[in-house]
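Asker: sequence? don't have it. structure:
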């Protein structure tokens, strides 16, 4: 597996990130500890070092399983990312949210479950629309200075908030966000309106969650197989089925799985992207790991772009129209100059 720099940092992470939301069997689904260990073994043997979890995944079981596994392996090899924000206990009114008190409490609890002295990458999990961004960044920077966190990141937050935060952090000399985690796939391209252009501007790596749209892009629902997506989900409507059929067609042409096509698409969009690959079975991960050997052609990308295209709205579509006008004027002026 190749390694990439995470955002504007010197941190080297694998080109695929292992998602561990399914580590644990709470709620009647997921991988037990032995299976989770085998999944992490498979990932590490392929050169994977980037692991993603959160304080609330499986009520903390995900962090516990990862902590037990890494405690018996080389801690320095792995780049462990976890998150804080969402409610993980009922002891107090500040057991959720982006505030400093919850951040500090959550990090201490995560470190205990992970059996670690530090977290490589700490994400704000979801914007609460209450806490000032300067409170978040100052607290994160304090954790970095304390040696409990190495790098900071943000997830599921409006582009303007992230932009304000990184600008403030640069001004104040605080740790800046190096990664942005958002839902992004061929069935969920709306981040292209604001979030991805913002990430490109600030040199932030995007780490797409649900790059396979909950399994919809694997083609299994087209084949009539069962899954955990509700029948009324937008991931299963007629347009989504059309996009999935295009993915399956290209996969058949190349001789690879639909998952490989869908995952690779997220990494060939002209910005730094490391998709989060979740797995509750070793064979699922084994197939997804084959993605690193895939390269989609310009023609493949064009077909996928056309079938999944979205309206950018204002100002994105306006800029596109303006670019056409500017190009037209450019041609006109070029002709005038030649005549002169």
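Answerer: Sure, I can see it. Predicted model, so just to flag it, every value in this text is computed and none were measured.
Asker: From now on I want contacts and neighbour counts done on CA atoms only, so please keep to that.
Answerer: Will do.
Asker: list the contacts for residue 23?
Answerer: 30-33, 36, 57-58, 61-62, 65, 280 (Cα atoms under 8 Å, 6 or more residues apart in numbering).
Asker: From residue 189, how far off is it?
Answerer: Per Cα to Cα, to the nearest Å, residue 23 is found 27 Å from residue 189.
Asker: Out of the contacts of residue 23, which end up buried?
Answerer: Neighbour counting by 16 or more other Cα atoms under 10 Å classes 30-33, 36, 57-58, 61-62, 65, 280 among these as buried.
Asker: wait, isn't residue 207 in contact with residue 185?
Answerer: No: Residue 207 is beyond contact range of residue 185, at 11.0 Å (criterion: Cα atoms under 8 Å).
Asker: more neighbours, those two?
Answerer: Neighbour count, other Cα atoms under 10 Å: between residue 207 and residue 185, residue 207 has more, with 26 against 22.
Asker: also this one, for the comparison:
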């Protein structure tokens, strides 16, 4: 497994990370246990969860139950800011809420520190100065090692960087955003911002909700046990006529070179600027094995250019 620095920080993470949103939701405790331990055995170190995953805390609770002594072997990342209550009182990035949220996450995860604490979305009701000061205090207290953000617009990334420098507080070191062969919108503004400030990019939905696995064929119904069959909204979002046409061409491109579409999806992201780790979920041990293997294709400059011709 390739190990990389997370942006400009000294934190080292595996090039393939494990998205933990399935734990406690699509996978039961014992299945989650098998997936988690297999991931560690295969060299995955970055485990990415959030307080809202699996029904408000379910994913964190599973990780807390399963990790045990292996907690020290991984980089544990979680998130705050999205609603944890229906009345709007438990969300955002205020000092009060961050301090409450981190304690709740630490309790569920059964740990006394979080390696990477990420703001899940920007909070336009809280000054960024207040948020950064609170996060800096958590770092100084040892409850958090590094901080990152997710779903920030590019100009908010620049604002946060400038503010952290002016205040002399801990800056964000990572940005987690949707990025795949069929979703390349971040390349316009966000990716340049990540490059400017040397943020580690953590792409999520690398397989476009399953479209880039190769299991779906245009004009045919998805397999009954597939994600698209169980979640029609995801199919409608990802399997647009444009995306399906691109996926067909990419599948041909990969097969002509002795690879699968899934291997192309992972390896392309792993070769993109600023990408520190590709975040992908798994509901079965076999998927973990596929994901780890998938990022090993070293694409040439000519192949990368040809992919641009297909996807842009």
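Answerer: Now that the structure is in, tell me what you want to look at. Predicted model only: the values in this text are computed from it and were never measured.
Asker: now, which of the contacts of residue 23 of the first structure lie within strands?
Answerer: Among the contacts of residue 23 of the first structure, DSSP state E puts none in strands.
Asker: Dump these into TSV; add distance to residue 82 of the first structure as well.
Answerer: Shown next, in TSV, are the contacts of residue 23 of the first structure (distance: Cα to Cα, whole Å):
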residue	distance to residue 82 of the first structure
30	18
31	19
32	20
33	18
36	17
57	10
58	13
61	13
62	10
65	13
280	18
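Asker: and of those residues, the nearest to residue 128 of the first structure?
Answerer: Checking the contacts of residue 23 of the first structure against residue 128 of the first structure by Cα to Cα gives residue 57 as the nearest, at 18.6 Å.
Asker: how much space between that closest one and residue 22 of the first structure?
Answerer: From residue 57 of the first structure to residue 22 of the first structure the distance is 8 Å (Cα to Cα).
Asker: Same check on residue 227 of the first structure?
Answerer: Applying Cα to Cα to residue 227 of the first structure and residue 22 of the first structure gives a distance of 14 Å.
Asker: who has more neighbours, the two?
Answerer: Set residue 227 of the first structure next to residue 22 and count neighbours by other Cα under 10 Å: residue 22 wins out with 21 against 12.
Asker: Tell me the counterpart residues of stretch 117-134 of the second structure in the first structure, please.
Answerer: Aligned using TM-score structural alignment, stretch 117-134 of the second structure spans residues 122-139 in the first structure.
Asker: so how far is the first residue of that stretch from its last?
Answerer: 12 Å.
Asker: which residues are in contact with it?
Answerer: So stretch 122-139 of the first structure is contacted by 81-86, 97-100, 103-104, 149-158, 161, 164-165, 168-169, 174-176 (Cα under 8 Å, 6+ apart).
Asker: Map residue 186 of the first structure onto the second structure.
Answerer: With TM-score structural alignment defining the correspondence, residue 186 of the first structure maps onto residue 181 in the second structure.
Asker: so who does its match touch?
Answerer: With the criterion set at Cα under 8 Å, 6+ apart, residue 181 of the second structure makes contact with 206, 265, 268-269, 311.
Asker: Please identify which two of these are farthest apart in space.
Answerer: Most distant of the contacts of residue 181 of the second structure, by Cα to Cα, are 206 and 311, 14.2 Å apart.
Asker: more neighbours, these two?
Answerer: Remark: of residue 206 of the second structure and residue 311, residue 206 carries more neighbours, 27 against 17, as counted by other Cα under 10 Å.
Asker: who's in contact with the closest residue to that one other than its chain neighbours?
Answerer: Closest residue in space to residue 206 of the second structure, ignoring its immediate chain neighbours: residue 180 at 4.8 Å, by Cα to Cα, 6 or more residues apart in numbering. If you count contacts by Cα under 8 Å, 6+ apart, residue 180 of the second structure has them with 203, 205-208, 265, 269.
Asker: hmm, back to that, nearest to residue 246 of the first structure, of the contacts of residue 23 of the first structure?
Answerer: When the contacts of residue 23 of the first structure are compared against residue 246 of the first structure (criterion: Cα to Cα), the nearest one is residue 280, at 26.1 Å.
Asker: ok, now which ones touch residue 176 of the second structure?
Answerer: Contacts of residue 176 of the second structure (Cα under 8 Å, 6+ apart): 148-151, 201-204.
Asker: next one: residue 207 of the first structure
Answerer: 179-182, 273-276.
Asker: Please enumerate the helices of the stretch 101-250 of the second structure.
Answerer: Using DSSP state H, counting those that start in this stretch, the helices of the stretch 101-250 of the second structure run over residues 128-141, 154-167, 190-196, 227-230, 232-238, 241-256.
Asker: Reformat these as JSON lines; add distance to residue 68 of the second structure.
Answerer: Shown next, in JSON lines, are the helices of the stretch 101-250 of the second structure (distance: least, Cα to Cα, whole Å):
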{"stretch": "helix 128-141", "distance to residue 68 of the second structure": "23"}
{"stretch": "helix 154-167", "distance to residue 68 of the second structure": "35"}
{"stretch": "helix 190-196", "distance to residue 68 of the second structure": "34"}
{"stretch": "helix 227-230", "distance to residue 68 of the second structure": "30"}
{"stretch": "helix 232-238", "distance to residue 68 of the second structure": "34"}
{"stretch": "helix 241-256", "distance to residue 68 of the second structure": "40"}
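Asker: Tell me which of those helices sits nearest to residue 15 of the second structure.
Answerer: Taking these one by one with Cα to Cα, helix 190-196 is closest: 17.3 Å.
Asker: Which strands and helices lie in contact with the closest one?
Answerer: When contacts are defined as 3 or more Cα pairs under 8 Å, 6 or more residues apart in numbering; DSSP states H and E, helix 190-196 of the second structure packs onto helix 154-167.
Asker: and the helix it packs on, what other elements does it pack with?
Answerer: Judged by 3+ Cα pairs under 8 Å, 6+ apart, helix 154-167 of the second structure is in contact with helix 128-141, helix 190-196.
Asker: Flag every buried residue along the first one.
Answerer: What it means is helix 128-141 of the second structure. Neighbour-count burial for helix 128-141 of the second structure [16+ other Cα under 10 Å]: 128-129, 131-139.
Asker: Can you give the distance of that helix from its chain's centre?
Answerer: In terms of Cα atoms, centre = their mean, to the nearest Å, the centre of helix 128-141 of the second structure is set 22 Å apart from its chain centre.
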